[in-house]
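**Student:** give me coordinates for this.
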Amino acid sequence: RLLRALTNLVDNAIRHTPEGGIVTLRLEPSPQGVVVRVEDTGPGIPESALPRLFERFYQVDSSRANRQRRGTGLGLAIAHEIVQAHGGTLKAANRPQGGAVFEVHLPLTPPQSSL
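**Tutor:** Below you'll find the model as predicted:
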C-alpha cells in the first residue's frame, strides 16, 4: 500500500508540472526512519488550500487546471491515509523557488496491527 501512496504523490506532481518541468523523488534516512520527498516545478499550492489538501474530494480551485489534468480529489487523501496507517506523516508545502514538495516521514518500525 505504501507504493500506492507514493505513486499517487508522483502522479499528482506530474499532473501539475508543466511540460519541460521537473519532478524529483528523493529518499533520505532520518533519525526516526526515512523521509521520501516528491518535489515538482509546477505552480505550487495556494496557501489557502494547504489545510484542506488531504481531505477526500477536495480539489484546488478548478479554474487553475484544465479538465485533462484534474483528478477526483481522492489521490492525496488516500496517500495521507495510507501513510498514517503505517505510523507516518505526510506534509505538503511550497518550495521557495517555486513548485510544491510533499514529504512522507515513515518510522523504522511500523505500528503493530490490531488484527
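**Student:** all contacts plus neighbour counts: C-alpha atoms, from now on.
**Tutor:** OK.
**Student:** so where do the strands sit in the chain?
**Tutor:** Ranges of strands in the chain, per DSSP state E, are 23-30, 33-40, 89-94, 100-107.
**Student:** so how far is the third one from its chain's centroid?
**Tutor:** Averaging C-alpha positions (Cα atoms, centre = their mean, to the nearest Å) puts strand 89-94 7 Å from its chain's average.
**Student:** re earlier: could I get the strands of the chain as JSON lines with mean neighbour count?
**Tutor:** Converted to JSON lines, the strands of the chain look like this (neighbours: other Cα atoms under 10 Å):
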{"stretch": "strand 23-30", "mean neighbour count": "13"}
{"stretch": "strand 33-40", "mean neighbour count": "20"}
{"stretch": "strand 89-94", "mean neighbour count": "18"}
{"stretch": "strand 100-107", "mean neighbour count": "21"}
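**Student:** alongside the first, I'd like the structure of this one:
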Amino acid sequence: EVHEVVNYIAKKKNIKVKYEFKNKDIDLWEYSGYIRQILLNIISNAIKYTGENGSVNIKQYIKAKKVFIEVKDNGIGIPQEDIERIFERFYRVDKARSRSVGGTGLGLAITKHMVKALNGNIKVESELGVGSKFIIELPFNTELAKKVS
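**Tutor:** Predicted coordinates:
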C-alpha cells in the first residue's frame, strides 16, 4: 500500500525507490495501521526532499529481537543544529523551502509518537547536501508475529 502511494510521487521526480527486506517472512500485522503511517511519512519525506533523478533506499532487517527499518535518501540533508528539533510539532528546518514543498510540520512529530507508542525508537543521521537516513527500531515478539508462508 505504501509503495503504491510513494511510487506515484517518486515517478514525478524520476526518483528510484529501492527496497531491501532481509526478512520477507515476517508480518507486523498487529501494528499495521501505525507501520503504514510511519513508513508513508518517512518515505514520502525522503522523496519530497530529494532532487530530480535521486534515490531513496528502504532497508528492513532483524537484529537482537528488534525490527529495524532504515530509509536513506541522497537529498538535501538536515543541518546538524536542526536534527534535535525535527521531531517537534510544527518545526520546519527551512521555512522558505517548506512553503514550496508543502506540509504542516507535523509528520515527523506524529511519526515519533507512533514509534514510541509501539515501544520503539527513531533516530536520524544526516549531512547537509548529502542526504539523510532515518532509522526506526521496533521490538519484535516472535510469538505475536504472524508468519507468512
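**Student:** the lengthiest helix in the first structure packs against which elements?
**Tutor:** Once the first structure is assigned using DSSP state H, the helix that runs over the most residues is helix 2-15. Identification of packing neighbours for helix 2-15 of the first structure by 3 or more Cα pairs under 8 Å, 6 or more residues apart in numbering; DSSP states H and E yields strand 23-30, strand 33-40, helix 75-85.
**Student:** before we move on, back to that, of all the strands of the first structure, which lies closest to residue 83 of the first structure?
**Tutor:** The minimum distance between residue 83 of the first structure and the strands of the first structure falls on strand 89-94, with 6.0 Å, by Cα to Cα.
**Student:** show me what the closest one is packed up against.
**Tutor:** Packing partners of strand 89-94 of the first structure (3+ Cα pairs under 8 Å, 6+ apart): helix 75-85, strand 100-107.
**Student:** circling back: would you list the helices and strands packed on helix 2-15 of the first structure in CSV and tack on distance to residue 8 of the first structure?
**Tutor:** Converted to CSV, these look like this (distance: least, Cα to Cα, whole Å):
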stretch, distance to residue 8 of the first structure
strand 23-30, 12
strand 33-40, 10
helix 75-85, 5
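**Student:** which among the ones you listed is found nearest to residue 2 of the first structure?
**Tutor:** For those, the distance to residue 2 of the first structure is smallest for helix 75-85, at 6.5 Å, taking Cα to Cα.
**Student:** the closest one: how far from the chain's middle?
**Tutor:** Centroid separation between helix 75-85 of the first structure and its chain, computed with Cα atoms, centre = their mean, is 9 Å.
**Student:** what range in the second structure matches it?
**Tutor:** Per the alignment by TM-score structural alignment, helix 75-85 of the first structure matches residues 107-117 in the second structure.
**Student:** mean deviation of that stretch from the first structure?
**Tutor:** Superposed on the first structure, stretch 107-117 of the second structure shows a mean distance to its aligned partners of 0.4 Å (mean Cα distance after the TM-score superposition for the first structure).
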